[in-house]
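K.L.:
one predicted model, sequence on top.
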Amino acid sequence: MLTATRPHHLAAATPAATLPDRLRVAATAFPDAEALVDGTTRLTYAQLMAQAEAFAGALREGGLVTGDVVLIQLPNWWETVVAVWGTWLAGGVVLPVVPIYRAHELAFIIDQVDPAVLVAPMTYRGHDHAVELRDLAPGRLVVGVRMTAEVEGITPFEAMQSAATLAVSTAADDVALVLYTSGTTSAPKGALHSHRTLLAESASIRDACRLTSADRVFMPSPLSHITGLSYAVVLTADIGAAAVLLDRWDPEPAVALIEAERCTFTVSATPFLRGLCETYDSHSSLRTFICGGADIPPDLVRRAHAVMGTAVVRTYGSTELPTLAMADPFGDLDAAADGEGTVIGQNEMTIRAADGVPELLARGPELFLGYVDASLNDASFTPDGFFRTGDTAVIEPDGTLHISGRIKDIINRGGEKYSAAEVEWALLDHPLVSEVAIVGYPDDTLGERACAFVVPASAGPPTLDELRAHLVDAGFAVQKSPERLEIVMELPRTASGKIQKFRLREGLGWAALPTEVESRR
């Protein structure tokens, strides 16, 4: 059972509702209103509630007890939303996992969290997810979604039905969610959220954006991310609005879906905004686009506003504290384009020097409860409860936040963050690699891509394709593979032997092509 690893300093000052409470209120107040749209599947709040209760009953009958973890590795399907709500109604903890994760990442997470139930597609984009999870977690209940044939050891999603009356009690400060995020080390970190922290995030966005049950939320971001889960699952139930899901990103179908469903609001990353801006030829039904997750060019914000007629505002947050600051959707366009805005809700932020570097610190009612591995907490929090974001920043006299860089050594590819170190360690096992450093370089589409600086072994230099194949064979998601290769004779180091990655970044430049391969000897 997962429990909070540190006390929340604002717990007593925020509402004590639980997530099941909010869904029940929505199902009672808006039973016939649309809750969810996924292709041709449409669920009202009454239907969503019925499906989630049936799934919850089946979980309890299958042996799930309050506090057990349910791992959900699903794309943006309606079944994902049912499984999430069903888990919460059953008193379980939701563990969303992005579909790109493979055995390397999954084995670590399963070993650390020990989920009682695992839910995954039978097959998605050519990969047999449910079978992989069954083999990684023998003896657990594995639920296969959209199965076309019987498979040993896997229970069809359709069979997860129960008419049992639930009598499960949860509290606002119980752990409701664990999300894994990569940091500066090779091992991902599991961030714990409670019912209270997730509802605090929902309330801050609801109030800042003036959202009501009349809104329709477009969600192309994965439901397995804090963004998709917060705004297409929690927020929509909190206000009784509809979530319109998009499984595979393609700008043209996205525009068609937004307009057909008259979507009014979304929170997504820079690549999604860029794609919409380049596809629209007239104003959008989207009233507000909150953009975060990757570097956001100010000119793109202005251009998107001009093309789409949408209020596009920048935001700053993380898995640990989903929305710290945000520009005013009803305010000045230049302010929305040039900075990450001011704090929203009851959040707080400050700048303190860490080894001479101005590090951004954050806290608030939506701040997570700590990591699954409690030993990580001491280095992540200050004695007065601020979270060390690992980002360098400036706060203007008017309270506007400007992020200037990252202390943490992570790659942020289109909002998907991962540790450079875990890739480096895996590449060191390649026979043609003597030394390696993974460095991010700017990309107009994704914000950042990864370049591998390799000192070759005596047998000769590897090719980029060989490095990528090596990582995939090791169980890594293909998105973590470098997309550029630089062959060097040595890596720049400090006197103590640490690699000076800033010197490597200086040589990459802004005009680099994603698939370019260069040799520097």
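P.N.:
Received, thanks.
K.L.:
rest of the way, CA atoms for contacts and neighbours
P.N.:
Noted.
K.L.:
quick check, central residue of this protein?
P.N.:
Of all residues in the chain, the one closest to the mean position by Cα atoms, centre = their mean is residue 225, 2.5 Å from it.
K.L.:
what segments of the stretch 301-450 of the chain are helices?
P.N.:
Assigned by DSSP state H, counting those that start in this stretch, the helices in the stretch 301-450 of the chain fall at 333-338, 377-380, 420-427.
K.L.:
residues making contact with the second one?
P.N.:
By Cα atoms under 8 Å, 6 or more residues apart in numbering, the list of residues contacting helix 377-380 from outside reads 370-371, 387-389.
K.L.:
stretch 341-351: end-to-end distance?
P.N.:
Stretch 341-351 has an end-to-end distance of 15 Å (criterion: Cα to Cα, to the nearest Å).
K.L.:
next: stretch 69-77.
P.N.:
For stretch 69-77, the first-to-last residue distance is 20 Å (Cα to Cα).
K.L.:
next one: stretch 156-163
P.N.:
In terms of Cα to Cα, the two terminal residues of stretch 156-163 are separated by 17 Å.
K.L.:
contacts for it, please.
P.N.:
With contact meaning Cα under 8 Å, 6+ apart, stretch 156-163 is reached by 53-59, 143-147, 150.
K.L.:
how about stretch 51-61?
P.N.:
With contacts defined as Cα under 8 Å, 6+ apart, stretch 51-61 is touched by 82-83, 85-90, 160-166.
K.L.:
now flag whichever of those is closest to residue 234.
P.N.:
When the contacts of stretch 51-61 are compared for distance to residue 234 (Cα to Cα), residue 85 comes out closest, at 9.3 Å.
K.L.:
try this one side by side with the last:
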Amino acid sequence: MLDRTQALAELTGPESAYAIEEVVHDGIPWRVLSKAPPTLRAVFEGLIGYGGRDALVYQGERISYAEQHRLVAHLARHLADEYGVRRGDRVAVAMRNRIEWPLAFWAIQVLGAIAVPLNAWWTVDELRYALADSGTTVLICDDERADLIRARTDGAMPTLVAGLDGPPAAGEADLTALLRGFIGECALPDGGPEPFDDATVIYTSGTTGRPKGAVATHHNHTTNLHTMELTRAVALARAGLPTAELAKGPAAPDGSPTGPPAPGSLQVYPFFHVAGLSGLYIGAAQGAKLCLMHHWDTATALELIETERLSAANMVPTLLRRLVESPLRAGRDLSSLTSLGMGGSPVPPDLVALVGGMSGNTIVPLNAYGMTETTCVVVVNSGDDYYEHPDSVGHPVPVADLRVADPLTGEELPTGRTGEIRVRGPHVVRGYWNRPRESEEAFPDGWFRTGDLGYVDADGRLYVVDRLKDVIIRGGENVYSAEVEAILFEHPAISEVAVVGVPHHDLGEEVAAVVRLHAPGAASAAELRGHVARRLAAFKVPTLVRFTERALPRNAVGKVLKRELRDMLAL
């Protein structure tokens, strides 16, 4: 069987669909996938070949790839003709996962306009800030966001609303009715974007200050897409498929109902998050059926996997734990599942073992490390490698440069030393929207400062130990909260846990754990401290253990809001 290095070498040669070429972009050395699609419009144009396959499924409604193409063409022309949307204009999308979201996104991309996905959990003030900051000219939203925004605006911004119960207000149009009214075939508008045109402005989910809009180009997104296709080809090569066939690239879509079943994916991540957006176009490029979830419900997720025969699902670790530990799982046929992906927050190593236990290690686990500023995935761990190294996020993808640096000096640190993780390459966005100073600070010499702490081992695997700002410094000793959380998660009584630092008059900071148990009283603070003490040094053992019966506060993609926990512990 080929190892990873051999598979990559055979799949990235000059004649391969995954050929890698060295270039210099804006004075920065890059390795690029020279045969990746040039733009997201080019990706969409290729989807028509999937014809009658299901493209989108949502609450009993489903549309095929052919129907998706027809509706997107009509909507793109409508945006151009009725609202004057042109290349480079910003069009915001503010809604939960529903069928209108992908249709709106693709229509924006084929015009060469810039999509601005807005967090559907935001308050009206946060929504208004991003609309103004991005210079949005047209808003596409659902009825919930329309209700919020309508009460605080004068209706001056043209708005298309999905899911309206009544007539649209002044300045609004009923998007759902509009889509139903598009009759007949329609060609895509002429023109479109260039590879280094801006494609998206995605606002980061920072927990302090105003969010910043990370600006990703079409080249960023298609690099992400083609990288994941290469990652899949490497996995198949290592499983024994001929590299000569895999090097031809993904099979051309033909819409044929015969042959292997088309992949299907449970779309859990919200589309306004970079992982959700990546799932949209990566799944589409594979001809996958995307089953959308408006919000998480474990029973519904299990039902969809079974009835739609889904092959993949990707979600934050919290939700994946609920899925694999659910007693409802025993009554469902999940044999169609071949892949379970997790990311968006640190993955406790025991969760990987749980995935293996539910499938006899037949399901391929996937941990994809990345963030908004890296257009999603830059480090991957999957399959047997992940089962064998569950505490690592894996190896960098072939076109990404990664180094661990001293956070203060920027000096690269040797193997095994912990420092700030920095990333460079064609995945990294060009900067923040209208934020030159912040862009210069975050992307020195093309290296994105992730704010994550980690180290690389002798085999090149990356280990993420904590967020730089979340390191607890107790009496001069560094305590990485993710390490303590991973140990606590191994205790069978724990449902959720987060470790934070709290002020201490003598030590500077002390270690505190906020714990939610599966059942109240199932474990005591002393028992949990002893559990940690048996595995870690004494200075890492939480001095304070606070129990809560409420779910831990999280942002839209499942990351625990530790600032809120610190405020709670200070009371």
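P.N.:
Thanks, I have the structure now. Keep in mind that this is a model prediction, so the values were computed, not measured.
K.L.:
got a TM-score for the pair?
P.N.:
Aligned and superposed, the two chains score 0.76 in TM-score terms (TM-score structural alignment, normalised by the length of the first structure); 439 aligned residues with a Cα RMSD of 3.3 Å.
K.L.:
quick one on the thing from earlier: quick one, which of the helices of the stretch 301-450 of the first structure is nearest to residue 175 of the first structure?
P.N.:
helix 377-380 (16.4 Å).
K.L.:
so the closest one matches what in the second structure?
P.N.:
Using TM-score structural alignment, the residues of the second structure aligned to helix 377-380 of the first structure are 439-442.
K.L.:
sec struct for residue 272 of the second structure, please.
P.N.:
Secondary structure state of residue 272 of the second structure, per DSSP: H, G, I helix; E, B strand; the rest coil, is coil.
K.L.:
the first structure: which residue goes with that one?
P.N.:
Across the alignment, which pairs residues by TM-score structural alignment, residue 272 of the second structure is matched by residue 224 of the first structure.
K.L.:
so its match sits against residue 97, correct?
P.N.:
Yes - shown here, residue 224 of the first structure and residue 97 form a contact pair, counting by Cα atoms under 8 Å, at 5.4 Å.
K.L.:
report the set of residues contacting both of these two.
P.N.:
With contacts defined as Cα under 8 Å, 6+ apart, the residues adjacent to both residue 224 of the first structure and residue 97 are 72-74.
K.L.:
can I get those in a markdown table with secondary structure?
P.N.:
Written out in a markdown table, the entries for those read as follows (three-state DSSP):
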| residue | secondary structure |
| --- | --- |
| 72 | strand |
| 73 | coil |
| 74 | coil |
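K.L.:
thinking again about what came up before, pull the most distant pair out of the contacts of stretch 156-163 of the first structure.
P.N.:
Checked with Cα to Cα, these reach their widest spread between 53 and 150, with 24.5 Å between them.
K.L.:
more neighbours, the two?
P.N.:
Set side by side, residue 53 of the first structure and residue 150 give different neighbour counts by other Cα atoms under 10 Å, the larger being at residue 53 (26 against 10).
K.L.:
surely the more buried one is within a helix?
P.N.:
Yes - secondary structure of residue 53 of the first structure, determined by three-state DSSP: located in a helix.
K.L.:
what do we get in the second structure for it?
P.N.:
Structural alignment places residue 53 of the first structure opposite residue 73 in the second structure (criterion: TM-score structural alignment).
K.L.:
and residue 295 of the second structure, that one's in a helix?
P.N.:
No - secondary structure of residue 295 of the second structure, determined by three-state DSSP: coil, with no helix assignment.
K.L.:
what is the neighbour count of it?
P.N.:
13.
K.L.:
would you mind measuring from it to residue 464 of the second structure?
P.N.:
On the measure of Cα to Cα, residue 295 of the second structure and residue 464 of the second structure end up 29 Å apart.
K.L.:
cool, and residue 229 of the second structure?
P.N.:
Counting by Cα to Cα, the gap between residue 229 of the second structure and residue 464 of the second structure amounts to 24 Å.
K.L.:
swap in residue 345 of the second structure?
P.N.:
For residue 345 of the second structure, the distance to residue 464 of the second structure (Cα to Cα) stands at 10 Å.
K.L.:
comparing these two, which residue is more hemmed in?
P.N.:
Legend: neighbour count by other Cα under 10 Å for residue 345 of the second structure and residue 464, higher for residue 464 (24 against 17).
K.L.:
who touches that one in this structure?
P.N.:
346, 392-393, 452-455.
K.L.:
out of the residues you listed, who's nearest residue 132 of the second structure?
P.N.:
For residue 132 of the second structure, the nearest member of these is residue 452. The distance, counting by Cα to Cα, is 30.1 Å.
K.L.:
quick one: map that closest one onto the first structure.
P.N.:
Residue 452 of the second structure is assigned residue 391 in the first structure as its aligned equivalent, the criterion being TM-score structural alignment.
K.L.:
test my guess that that match contacts residue 406.
P.N.:
Yes - under the contact definition of Cα under 8 Å, residue 391 of the first structure touches residue 406, with a separation of 4.3 Å.
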